[in-house]
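Engineer: Compute the structure for the input listed below.
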Amino acid sequence: MNKKKMKNLILGGSIIILMLLASVGYSVLFNNSRLVEPTNLSTYSFIIQDTPMLVSGLLLFGYVIYLVIEITKVVFKQKTIDTNHTRFISSKLGYLGFFGFLGFLGFWTFSIDKTIFPFFFFVFFGFFSFFYEGKLSNVLKDELFKENETKATIQSYKTGFTLMFIMIWLIGMGLFKRNTEWAAIFMIITVSCIYALILFLSKYLLYKYETQD
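Structural biologist: The predicted model follows:
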């Protein structure tokens, strides 16, 4: 992903978020908080004043889908010419990690129509790892590098599995046993954040070991 495309991606996301915030403000001030307060979709009827909220919501949804596609292309793009060096990637891609805050939208959607899928967006925090992967771009994969990479991966997985065990233990001990919806939310948030943490730690620890050595 070139710098121009990345800047346009960040700029577009910022504009859409500002549009969403403006739409929420308009709905609260001038439209009786429609589509902001919990809404029963089975009895919902469209009025023209709902347009800002609907448009900004659709734009955000489309942007997230496009962002996932673009990030997937970057992550899985491999340089097959030189396998003895790490791939070249810009550390500025780490700014994509801020989209992890979109996960907090889940509390809003859950209050409206019990939708919990947005909590999955917490996994985007894992893209903060690009900050450190970018610092190790085009580095020779010598024996010491491979040893550090293995050590960093093992340590990140140990941390992730420990947190996963704690989550399962809490659920098994009856956390949210009286409310299965909040139990599901807790599990989605926890698993997403653990996955993001593993991605981040594997790159951060590798960078730490390499710079210390």
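Engineer: CA only for contacts and neighbour counts going forward, please
Structural biologist: Will do.
Engineer: for this structure, what spans make up the helices?
Structural biologist: 3-30, 51-76, 105-113, 130-135, 143-172, 180-212 (DSSP state H).
Engineer: any chance of these in TSV, plus mean neighbour count?
Structural biologist: Converted to TSV, the helices of the chain look like this (neighbours: other Cα atoms under 10 Å):
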stretch	mean neighbour count
helix 3-30	15
helix 51-76	14
helix 105-113	16
helix 130-135	22
helix 143-172	15
helix 180-212	19
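Engineer: Next, the second sequence, to be compared with the first:
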Amino acid sequence: MSKRPLMVQDPYREVELAMPVQVQDNEDVHPPIRPGVSLINTSVSQMIRNANRIRVCAVTVVNHTRWRLESAGVFVGGGNVLLPQQPVEPQTAEAFVAQKTASTATGTYGTASYLVQGSPDHPLFINVMWSIAFDRNIFKNRLGVEVGHQYNRDDFQRLYSPLGRRADSETRVFSTRDGLVPIRIEKNHLLVTGNLGNDSKTEAIIHVYENWA
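Structural biologist: Model prediction:
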């Protein structure tokens, strides 16, 4: 047995999971991640470049589990979604892009929810909140992740505000000053990590693992 960081190959980069895991030498523990429907003929970076607004957030979900992550809904408070939310099959990655409304002093913000099909804790949802503010001198990029048994269109206000958060959720500011420390949630046989860039046109990337520890 050796102890080394687990390297996960996704369609557009290598991502190092920020925790040591026990693996057998020369053993392929995790199969490679395949591009899903939204990434068959493009990449996340290309999707971001194709968006013609100055505030853009691509939300990428990488499913390392045996369970399908069903599209439960996207609720956009500011702007619009360029591509529809796709279900994320096991061992695949999917992405969609949200951007600000044209000719308005607003950013892009909202939530996306996924139903974990087949989980023993059914119904189980993964809720993702993003916020890329228009005035970046006052507001910083924020990402929130929650594992729970419900979702609704009010999730953004609850996840954005410190007073509304629950024990099974985490929201973090992502900026050079505050540090780009990933979010990490462990609940209901899931380990969910989240990271967000610091730019005005950026990517939120969510990794979903089974966790039976």
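Engineer: Any idea what the TM-score is?
Structural biologist: After superposition, the two chains reach a TM-score of 0.25 (TM-score structural alignment, normalised by the length of structure 1), with 98 aligned residues with a Cα RMSD of 5.9 Å.
Engineer: Contact partners for the nearest residue to Gln155 of structure 1 once chain neighbours are set aside?
Structural biologist: Spatial nearest neighbour of Gln155 of structure 1, chain neighbours left out: Ser202 (7.6 Å); criterion: Cα to Cα, 6 or more residues apart in numbering. Counting by Cα atoms under 8 Å, 6 or more residues apart in numbering, Ser202 of structure 1 touches 129, 149, 152-153, 155-156.
Engineer: Return the member of these nearest to Ser56 of structure 1.
Structural biologist: Ser129 (29.2 Å; Cα to Cα).
Engineer: Can you name the two of the contacts of Ser202 of structure 1 that sit furthest apart?
Structural biologist: The farthest-apart pair in those, when distances are taken by Cα to Cα, is Ser129 and Gln155, at 15.1 Å.
Engineer: give me the number of residues near Met19 of structure 2?
Structural biologist: 8 (other Cα atoms under 10 Å).
Engineer: Thought Pro5 was touching it, still the case?
Structural biologist: Yes - at 6.3 Å, Met19 of structure 2 counts as touching Pro5 under the criterion of Cα atoms under 8 Å.
Engineer: what sits in contact with each of the two?
Structural biologist: Joint contacts of Met19 of structure 2 and Pro5 (Cα under 8 Å, 6+ apart) do not exist.
Engineer: Run through who's touching stretch 13-21 of structure 1.
Structural biologist: 53, 56-57, 59-60, 63.
Engineer: Make TSV out of these and add distance to Ala184 of structure 1.
Structural biologist: Shown next, in TSV, are the contacts of stretch 13-21 of structure 1 (distance: Cα to Cα, whole Å):
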residue	distance to Ala184 of structure 1
Met53	27
Ser56	27
Gly57	24
Leu59	27
Leu60	24
Tyr63	26
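Engineer: can you name the two of those residues that are farthest apart?
Structural biologist: Met53 and Tyr63 (15.2 Å).
Engineer: Walking through structure 2, point out its helices one by one.
Structural biologist: 44-50, 155-160.
Engineer: Could you dump those helices into JSON lines and include mean neighbour count?
Structural biologist: Shown next, in JSON lines, are those (neighbours: other Cα under 10 Å):
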{"stretch": "helix 44-50", "mean neighbour count": "15"}
{"stretch": "helix 155-160", "mean neighbour count": "20"}
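Engineer: Relative to Gly73 of structure 2, which of the ones you listed is closest?
Structural biologist: helix 155-160 (11.5 Å).
Engineer: still on that earlier bit, for the residue nearest to Gln155 of structure 1, give its distance to Leu20 of structure 1.
Structural biologist: 34 Å (Cα to Cα, to the nearest Å).
Engineer: now do Asn148 of structure 1
Structural biologist: Distance of Asn148 of structure 1 to Leu20 of structure 1, given as Cα to Cα: 44 Å.
Engineer: Which one of the contacts of Ser202 of structure 1 is nearest to Val24 of structure 1?
Structural biologist: Nearest member of those to Val24 of structure 1, counting by Cα to Cα, is Ser129, at 31.9 Å.
Engineer: right, and Lys3 of structure 2 touches Met19 too?
Structural biologist: No - using Cα under 8 Å, Lys3 of structure 2 is not in contact with Met19; the gap is 10.0 Å.
Engineer: any idea how far Trp210 of structure 2 is from Tyr160 of structure 2?
Structural biologist: Trp isn't right for residue 210 of structure 2; it's Glu. Taking Cα to Cα, one finds Glu210 of structure 2 at 26 Å from Tyr160 of structure 2.
Engineer: What of Leu190 of structure 2?
Structural biologist: 22 Å.
Engineer: residues touching the residue nearest to Tyr157 of structure 1 when sequence neighbours are not counted, list them.
Structural biologist: In this structure, Tyr157 of structure 1 finds its nearest non-sequential neighbour in Ile198, 6.2 Å apart by Cα to Cα, 6+ apart. Residues in contact with Ile198 of structure 1 (Cα under 8 Å, 6+ apart) are 126, 156-157, 159-160.
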